[in-house]
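Chemist: missing the sequence, but the structure's below:
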């Protein structure tokens, strides 16, 4: 079976969270769990810029049992339960005490789609199978028990298979569901691969 390079710690320690969020597009998110291996190409991300970002859990240096993982080493998994219903998979970025993170909002299935369909109760080829962070986590079998997993050496990892994102294919938009963040809700911190069917649907898009 073909193996691909795992993104190194230095990739995640980049202090520019929007650069990390854009660079994650096209990479392979791999979950190798007891049920089987599932892989999806990342097609939608959102950046959260730590203590200066009202949309971030760590805004204003907020430290709780839940957010403490964000203040740690870049390259760790941060998973939380949203509204008691949906798990949200995030990648911790930057260095210790700089709580940046990137939410992975959607992937395009590459391997293990039958297992994804079984987990979600959806049909093969249905774009909603991994569209949106809740569906993504359900399809890949990710939950709070994976909080803190090291992406550099763990059962969950992000790989680079050499996929090239074409020039002009990345769009930047405001993030979804963060209206409470005031003017920060309008930041163009969501990045998508243009015209990919697995990306969440929005009314307006801005080219980046």
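Modeler: Yep, it's here. Note that the coordinates shown come from a computational prediction; the quantities given were computed from them, not determined experimentally.
Chemist: contacts and neighbour counts: CA atoms only from here.
Modeler: OK.
Chemist: the helices in this structure, which residues?
Modeler: 9-12, 17-23, 113-120, 133-140 (DSSP state H).
Chemist: can you tell which of those is closest to residue 172?
Modeler: Proximity to residue 172 (Cα to Cα) singles out helix 17-23 among those, at 9.0 Å.
Chemist: what packs against the closest one?
Modeler: For helix 17-23, the packing partners by 3 or more Cα pairs under 8 Å, 6 or more residues apart in numbering; DSSP states H and E come out as strand 36-48, strand 100-111.
Chemist: Using CSV, lay out those together with mean neighbour count and distance to residue 24.
Modeler: Output for the helices and strands packed on helix 17-23, formatted as CSV (neighbours: other Cα atoms under 10 Å; distance: least, Cα to Cα, whole Å):
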stretch, mean neighbour count, distance to residue 24
strand 36-48, 24, 7
strand 100-111, 25, 9
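Chemist: Go through those strands and name the closest to residue 207.
Modeler: Residue 207 sits nearest to strand 36-48 of all the helices and strands packed on helix 17-23, at 14.1 Å, using Cα to Cα.
Chemist: what packs against that closest one?
Modeler: helix 17-23, strand 28-33, strand 100-111, helix 113-120, strand 190-193.
Chemist: Those: which one's closest to residue 85?
Modeler: With Cα to Cα, the closest approach to residue 85 among the helices and strands packed on strand 36-48 belongs to helix 113-120: 13.8 Å.
Chemist: Pull out the buried residues from the closest one.
Modeler: 113, 114, 115, 116, 117, 119, 120 (16 or more other Cα atoms under 10 Å).
Chemist: Let me have the helices of the chain in a markdown table, extended by distance to residue 158.
Modeler: What follows is those, written out as a markdown table (distance: least, Cα to Cα, whole Å):
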| stretch | distance to residue 158 |
| --- | --- |
| helix 9-12 | 11 |
| helix 17-23 | 12 |
| helix 113-120 | 18 |
| helix 133-140 | 13 |
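Chemist: take the one below as the second:
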């Protein structure tokens, strides 16, 4: 089996990567699961954190494909993205928990498997992601473990949620029928 090339995988158009991340396995220190939902962000649209160029907050978005970008959402939750070509990024919105479930439950203070990672802030908390520990690291280096999906997952596609700018772009991707999505997709 050929080794995974993170730069090659992530150095592509962000919506292609966001779709292909569905079903990939992602772990932080052995805790995580299968990616169930993603959202794509490109610097040409105003919802992207890289839209206005480099800042102290978004500097890792300009380090190149395969890096992790971590930011604080609403001053409360750590959310993380995989950096792609051209300072674009894919937000990980939901995971299907598979590894370290007891650790995730303790970190989140919930017992329901569905509630562990069904939203970007929940994913960050369940995996123990923080800006100081993880922002700017490469995805193929410890403490991360990443394996692309072996086969494409059936997908649902819709507009992004939880934002006000460019929210109509159909750049949200989820595994069809997954009970682990952050929210149901609107019928199109």
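Modeler: Done, it's in. Small disclaimer: the values here were computed from a predicted structure and weren't measured.
Chemist: Would you agree residue 100 of structure 2 is in contact with residue 30?
Modeler: Yes: shown here, residue 100 of structure 2 and residue 30 form a contact pair, counting by Cα atoms under 8 Å, at 6.6 Å.
Chemist: Throw the helices and strands packed on helix 17-23 of structure 1 into CSV and include distance to residue 28 of structure 1, thanks.
Modeler: Listed next are the helices and strands packed on helix 17-23 of structure 1 as CSV, based on distance: least, Cα to Cα, whole Å:
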stretch, distance to residue 28 of structure 1
strand 36-48, 5
strand 100-111, 8
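Chemist: Any idea which of those strands gets closest to residue 90 of structure 1?
Modeler: Of the helices and strands packed on helix 17-23 of structure 1, nearest to residue 90 of structure 1 by Cα to Cα is strand 100-111, at 4.3 Å.
Chemist: What lies in contact with the closest one?
Modeler: 17, 20-21, 29, 37-50, 70-71, 88-94, 130-133, 136, 198-200 (Cα atoms under 8 Å, 6 or more residues apart in numbering).
Chemist: returning to that earlier point: of all the helices and strands packed on helix 17-23 of structure 1, which one comes closest to residue 8 of structure 1?
Modeler: Set against residue 8 of structure 1 and scored by Cα to Cα, those come closest in strand 100-111, at 15.9 Å.
Chemist: Map residue 113 of structure 2 across to structure 1 for me.
Modeler: Counting by TM-score structural alignment, residue 113 of structure 2 corresponds to residue 126 in structure 1.
Chemist: Count the residues that sit near that match.
Modeler: For residue 126 of structure 1, the count of nearby residues is 12 (other Cα atoms under 10 Å).
Chemist: which residues touch the corresponding residue of structure 2 for residue 157 of structure 1?
Modeler: Aligned by TM-score structural alignment, residue 157 of structure 1 pairs with residue 145 of structure 2. Residues in contact with residue 145 of structure 2, defined by Cα under 8 Å, 6+ apart, are 25, 26, 27, 28, 29, 30, 139.
Chemist: would you list those in a markdown table and tack on distance to residue 51 of structure 2?
Modeler: Listed next are those as a markdown table, based on distance: Cα to Cα, whole Å:
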| residue | distance to residue 51 of structure 2 |
| --- | --- |
| 25 | 29 |
| 26 | 27 |
| 27 | 29 |
| 28 | 28 |
| 29 | 31 |
| 30 | 33 |
| 139 | 23 |
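Chemist: Narrow those to those that are buried.
Modeler: Buried among the contacts of residue 145 of structure 2 by 16+ other Cα under 10 Å: 25, 26, 27, 28, 139.
Chemist: how close does the counterpart of residue 72 of structure 1 in structure 2 get to residue 46 of structure 2?
Modeler: Here residue 72 of structure 1 is matched to residue 63 in structure 2, going by TM-score structural alignment. Counting by Cα to Cα, to the nearest Å, the gap from residue 63 of structure 2 to residue 46 of structure 2 is 20 Å.
Chemist: ok, the two, which is more surrounded?
Modeler: Set residue 63 of structure 2 next to residue 46 and count neighbours by other Cα under 10 Å: residue 63 wins out with 18 against 15.
Chemist: which residues touch the nearest residue to the more buried one once chain neighbours are set aside?
Modeler: Residue nearest to residue 63 of structure 2 in three dimensions, not counting chain neighbours: residue 136, with 7.3 Å by Cα to Cα, 6 or more residues apart in numbering. Contacts for residue 136 of structure 2 (Cα under 8 Å, 6+ apart) come out as 60, 61, 63, 67, 68, 69, 70.
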